[in-house]
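Visitor: Below: sequence and its predicted model.
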Amino acid sequence: MTTRTATARYEGLGKNGQGQVSTQSGVLDGTQYSFDTRFEDGKGTNPEELIAAAHASCFTMALSFALAGAGFTEGTLDTKAAVTLDKDGDGFKISKSELTLTASVPGISPEQFEELANGAKAGCPISKVLNAEISLKHELR
C-alpha cells in the first residue's frame, strides 16, 4: 500500500479568499489557488488542473507498463487531459476527462495499441476514482 499526502489552506472566504496547496514531494509548496485561478485567468493552480495532471500522468504510466508487459521496449507517449467542470444544481461537478494521446511504439499494430490504450484508460487508478465520463482519442505514429 502507498499513501501520498497533500495539504490545502484557504484564508478568507469565497471569492475574496486565497489558498495555498502543498504536496508531500515538495513539487507544490505553498502554490497559490483561488477563485481567480479556478474560474478566471489568475496565476496559480486549481483542483481541476491538478486532476488533469494526475489523470494524464496516471494513464500514461499505466499504458507504458502495459506496453512493456506486452514486450515492447521503446516508445514515446504524450498525453493531454482536459477536465471539464460543469454546474450541477447549486454546486459543480467534474463531468468529464478527455484524454488525447499521441504515441510512437515501434512494431505495434494499431489494433494491439488500441486494446492496450483502452485497458490503461479503464485501469489506471485515477480513471477508477473519477465519477465522470472518460474518453480517449489517440494517434499512433
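Guide: Now that the structure is in, tell me what you want to look at.
Visitor: make it CA atoms for all contacts and neighbour counts henceforth
Guide: Fine.
Visitor: From the centroid of this structure, which residue is nearest?
Guide: H55 (2.2 Å; CA atoms, centre = their mean).
Visitor: Next one for the comparison:
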Amino acid sequence: MTSDIPNHQPTHPSMPTRSADATWTGNLPDGSGTMQLESGAYEGAYSFRSRFEDGDGSNPEELIAAAHAGCYSMALSNVLAEAGHDPESVNTTADVTLQMVEGDPTITGIHLTTEASVPGLDADTFDEHAAAAKEGCPVSKALAGTEITLDASLT
C-alpha cells in the first residue's frame, strides 16, 4: 500500500476539503474576532493585540504554526517508516515570524525545530529524511506558494 505523503499517489481517490471559519467585528485596532475549526477541535478569540502585540487570545499565525508542525511531524514519520526506520516519536515546533514589510504585516519565515526518537538511525541519514519531509509536507508546499481563490459577497 502506498502512502499519501510525501511523493506518492494518494491511496484515496478523493480526499476531503477541510475548513475553518472566522468572524471579525469592528475596525482593526478596536475590533475582535473568533476563529473556529470545522472539527470543533478549536474555537478561540483573536484581536489586534493578540496578533500584533502581546495580548490574550490566538492569531492566524499561531494556527499556521500548529498546522505546519502537525503536518511536518506526520510527513517525517512517514518518510522514516517508508525508509524502514519506524520512529518512536516525532515532536516538531513551528515558529512563524510576522514582520512589517514595506508597511504591510507579512509572514517572513517559518522555522521548524524537530526532535525524533528513531532507534538505530544515524544523524546523517536522519538529516536527509528530515529535509525530504520538509519538501514533501503538504503544508510546506502550500506555504511555499499556492493558488488562492476567492468568492466574495456583501450581505
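Guide: Done, it's in. Since we're looking at a predicted model, the values are computed, not measured.
Visitor: so who does the residue nearest to the centre of structure 1 touch?
Guide: With contact set as CA atoms under 8 Å, 6 or more residues apart in numbering, H55 of structure 1 has these partners: 81, 126-127.
Visitor: Swap in 6 Å and give it another go.
Guide: Contact partners of H55 of structure 1, counting by CA atoms under 6 Å, 6 or more residues apart in numbering, are I126.
Visitor: And S135 of structure 1, by the same measure?
Guide: The contact partners of S135 of structure 1, by CA under 6 Å, 6+ apart, come to 98-99.
Visitor: What's it aligned with over in structure 2?
Guide: In structure 2, nothing lines up with S135 of structure 1, judged by TM-score structural alignment.
Visitor: From K137 of structure 1, how far off is the residue nearest to the centre of structure 1?
Guide: According to CA to CA, to the nearest Å, H55 of structure 1 stands 14 Å off from K137 of structure 1.
Visitor: ok, now D86 of structure 1?
Guide: 21 Å.
Visitor: top helix in structure 2 by residue count?
Guide: Longest helix of structure 2, by residue count under DSSP state H: helix 60-82.
Visitor: tell me which strands and helices the next helix or strand after that helix is in contact with?
Guide: Under the assignment DSSP states H and E, the closest C-terminal helix or strand after helix 60-82 of structure 2 is strand 89-101. Where contact means 3 or more CA pairs under 6 Å, 6 or more residues apart in numbering; DSSP states H and E, strand 89-101 of structure 2 is packed against helix 60-82, strand 104-117.
Visitor: Structure 1: matching residues for the longest helix of structure 2?
Guide: Taken onto structure 1 by TM-score structural alignment, helix 60-82 of structure 2 occupies residues 47-69 there.
Visitor: next one: stretch 24-32 of structure 2
Guide: Under TM-score structural alignment, stretch 24-32 of structure 2 corresponds to residues 10-18 of structure 1.
Visitor: In the matching stretch, which residues are buried?
Guide: Neighbour counts over stretch 10-18 of structure 1 (16 or more other CA atoms under 10 Å) mark Q18 as buried.
Visitor: Likewise for stretch 74-86 of structure 1?
Guide: Of the residues in stretch 74-86 of structure 1, those buried under the neighbour-count criterion (16+ other CA under 10 Å) are 79-85.
Visitor: same question, stretch 125-133 of structure 2
Guide: For stretch 125-133 of structure 2, a neighbour-count test (16+ other CA under 10 Å) marks 126, 129-130, 132-133 as buried.
Visitor: which among those residues gets closest to Y42 of structure 2?
Guide: Of all the buried residues of stretch 125-133 of structure 2, the one with the least separation from Y42 of structure 2 (CA to CA) is A133, at 26.3 Å.
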